[in-house]
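[1] this one's structure only:
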């Protein structure tokens, strides 16, 4: 008797339903109509079953803080940074941990099991890093968390910046961050990138830099990152987050830059929620879209991922931790509504992000891999993104840790009774409950 068997799952790209047999936290066997029995059995009912979603870019130290100490009246990136600076002196470890754990639970309930979070390490106390190290340990049974040592105010804008970065890596941060466009000069921005590569080599760490998160078409630090990634051979371990200035580059320069990025094998993360509201605020009209060149990168085979970035904080007042919602938004803002592109968007919150996080070896629905996966209230990826579908079951280490009851919408008017289902009805099947009031049959 095995621990768990999931019946009638629809795996990505598969037409036939299949069963997934799990024991000891490991996927033991996959195939149609397995004979194995489980102590617990789940009927996926033909619904889409995928590896867990990933959120490769989140700021857990700021989540759920919107309005504290004040709301962002202008909605701009700079005012968000100002508000965060006003809040930092009043931060407590308990508040940071409580808010972050709650946000992790929100994301887990929506199919996420891998998160990369940034921790602001420009405060000499390194309180945010200490808090997120505690969060990482507290949620480890649900979600695998990577922590980026992120110099929110820049590394070289104040005397202690470099020392704090080094201390953060010694304390246990997993990833080296940076923010070159926020340094005082172009030269310091290049030093910011160079320091990240130096620290990554020393600590055998990954790199994830907030790079060119601006509408300034002269902010060109992605080229510095790409050149260094190419020359060091570290490309697959290197990530440029945001890269929104690329949207505004001259096309000839962008064409050259994307060629270097492609050769370097580096990764990119776009953040649809924040990028769509924070960038190009001074444009007037016509107003440019505030995200990087996702469609062009995807067409070149560059690894592009989607991050949530903010959840109810000084930079983005909304959000609920849904990566499907993030993919849905990017579909619109990045002109990614082509049929095959919609399926590619799902890659950007699953396999592409797993590659960026370097967790591919323990990621995926395959025999012998950890039993971490999600069953969706959806027929396929297209349906999941369209409806921002519920995660029906989240299986973590072989345990069905989350079970969701989707909403039931029951209509009852003038004798007409019917459940309204937002799924596309099967053609030729009569809806339950009869005709709509006032509707005539042909």
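    Structure received. Since the structure is predicted, the reported quantities are computational estimates derived from the model, not experimental observations. Numbering: from 1, shown residues only.

[2] going by C-alpha atoms from here, please, whenever you check contacts or count neighbours.
    Fine.

[3] on the three-state scheme, the residue most central in space within the chain is what?
    In the chain, the C-alpha nearest the mean C-alpha coordinate belongs to residue 55, at 2.6 Å (CA atoms, centre = their mean). Of the three states, residue 55 takes strand under DSSP: H, G, I helix; E, B strand; the rest coil.

[4] that one contacts residue 111, correct?
    No. Assessed by CA atoms under 8 Å, residue 55 is found out of contact with residue 111, at 10.1 Å.

[5] measure residue 390 to residue 348 for me?
    Between residue 390 and residue 348 the computed distance is 18 Å (CA to CA, to the nearest Å).

[6] who's more crowded, the two?
    residue 348 (26 against 21; other CA atoms under 10 Å).

[7] residues contacting the residue lying closest to the more buried one once chain neighbours are set aside?
    Spatial nearest neighbour of residue 348, chain neighbours left out: residue 305 (4.4 Å); criterion: CA to CA, 6 or more residues apart in numbering. Residue 305 makes contact with 56, 267-270, 347-349, 352-353, 356, according to CA atoms under 8 Å, 6 or more residues apart in numbering.

[8] pasting the second one now:
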């Protein structure tokens, strides 16, 4: 049955205000469309494609509070990694599933419909991976989940880590992951990057590497990753996550590399809140922000997206799956709030993330695509971001996943 959503302010579309849906797909986006049996008034609110969280650790969510333990006292990435095995010992398929479902509910209830999750496979029992493969299938009508085979303790730092990544790919993981800056020496970091690309080619998988998540400007694994995928013409299927050290690199090196990034078309993900918390820990002042060069990437046409990364785990005690909060922090830290930049800021948590996940052919508010979108509690992009508004409704395949009453902002004050 056809239905029409009308009176909408559609993101990046100044000419249409109505969306007609049939059998879960968008069949028209126009104004003054024909009457339908079912018509939904969107009350002049801003309509976006669903939020995308392209980097989340669903096997870690809520482990900090759940186990009643403290996180890294130093607040550093490397201490948190060292603490993780103690947490991992207590995990079961059931516990991972229960907490991951809680994290997914956090995100979906706030407008996310696409998640890429990094699952630790440096575990011969594949406890977390088994749980996540089940969840992915169980929730496919509600949220799309991509699973990264991620060796949290390293392909070589953890004995047999490389083979565990390969086995995880055979079991059904969608993406090859890695963490070259955590390997015991540069030689092994380089070797892991070669392994990542070779495994992706062998199994026809995408790539998403925790790459140079450090303030150390000598950490330049992104250069090797980019070179390999450039030569294999695999850049559009590759993502470098974090690349914090690139935010500290000198301009001569950075701009030479950005020219190569443009050639490879590799994607980047920045995790603003988490890396602002973790990085710069050894700095006094000036103190680094922890972000990669988001502003320069955008200006150079290099795809970059924002992500949550963690929710209440040993790395990051905060987080709640609210992508508006991630966007707000990210554009502040990256200093991307000119009038022109604000107009397309939502790309950082929608379209750009979709490109990282390689779902851009099916994602977005266009005729022929699935009728998946969210409705924000404001009418304009600027006011939505300024007020950090909530998601009023999330629509998937033309049906509501949820729908809230409008939140009132014009509250009379007795002054």
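    Nice, I can see it. Everything numeric here is computed off the predicted structure, so don't read it as measured data.

[9] hang on, the earlier thing: for the residue nearest to the centre of the first structure, give me its contacts.
    By CA under 8 Å, 6+ apart, the residues touching residue 55 of the first structure are 112, 114-116, 306-308, 323, 349, 353.

[10] distance to residue 277 of the first structure and secondary structure for the residues you listed - can I get that in a markdown table?
    Shown next, in a markdown table, are the contacts of residue 55 of the first structure (distance: CA to CA, whole Å; DSSP: H, G, I helix; E, B strand; the rest coil):
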| residue | distance to residue 277 of the first structure | secondary structure |
| --- | --- | --- |
| 112 | 24 | strand |
| 114 | 25 | strand |
| 115 | 23 | strand |
| 116 | 22 | strand |
| 306 | 16 | strand |
| 307 | 15 | coil |
| 308 | 13 | coil |
| 323 | 17 | helix |
| 349 | 21 | coil |
| 353 | 23 | helix |
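
[11] can you list these in CSV and add distance to residue 172 of the first structure and neighbour count?
    Formatted as CSV, those follow (distance: CA to CA, whole Å; neighbours: other CA atoms under 10 Å):
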residue, distance to residue 172 of the first structure, neighbour count
112, 23, 28
114, 18, 26
115, 16, 28
116, 14, 25
306, 25, 31
307, 23, 28
308, 23, 29
323, 27, 26
349, 26, 25
353, 22, 29
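
[12] superposed on the first structure, what's the mean shift for the longest helix seen in the second structure?
    Longest among the helix segments of the second structure by residue count, using DSSP state H, is helix 186-203. Taking mean CA distance after the TM-score superposition for the first structure, the mean distance separating helix 186-203 of the second structure from the aligned residues in the first structure is 0.8 Å.

[13] in the first structure, what range does that helix match?
    Aligned by TM-score structural alignment, helix 186-203 of the second structure corresponds to residues 186-203 of the first structure.

[14] in that stretch, which residues are buried?
    Within stretch 186-203 of the first structure, the residues scored as buried using 16 or more other CA atoms under 10 Å are 188-197, 199-200, 203.

[15] what is the nearest of the contacts of residue 305 of the first structure to residue 395 of the first structure?
    Ranked by distance to residue 395 of the first structure (CA to CA), these are led by residue 349 at 17.4 Å.

[16] quick check, that closest one in contact with residue 51.
    No. Residue 349 of the first structure is beyond contact range of residue 51, at 10.2 Å (criterion: CA under 8 Å).

[17] tell me the SS of the closest residue to residue 161 of the first structure other than its chain neighbours?
    Spatial nearest neighbour of residue 161 of the first structure, chain neighbours left out: residue 155 (4.5 Å); criterion: CA to CA, 6+ apart. On the three-state scheme (three-state DSSP), residue 155 of the first structure is labelled coil.

[18] residue 155 of the first structure: neighbouring residues, count only.
    30.

[19] need the contact list for it.
    Residue 155 of the first structure neighbours (CA under 8 Å, 6+ apart): 122, 161-162, 165, 178-179, 183, 192.

[20] could you dump the contacts of residue 305 of the first structure into CSV with distance to residue 96 of the first structure and secondary structure added?
    Converted to CSV, those look like this (distance: CA to CA, whole Å; three-state DSSP):
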residue, distance to residue 96 of the first structure, secondary structure
56, 20, strand
267, 29, strand
268, 28, strand
269, 25, strand
270, 25, strand
347, 31, helix
348, 28, coil
349, 26, coil
352, 29, helix
353, 25, helix
356, 26, helix
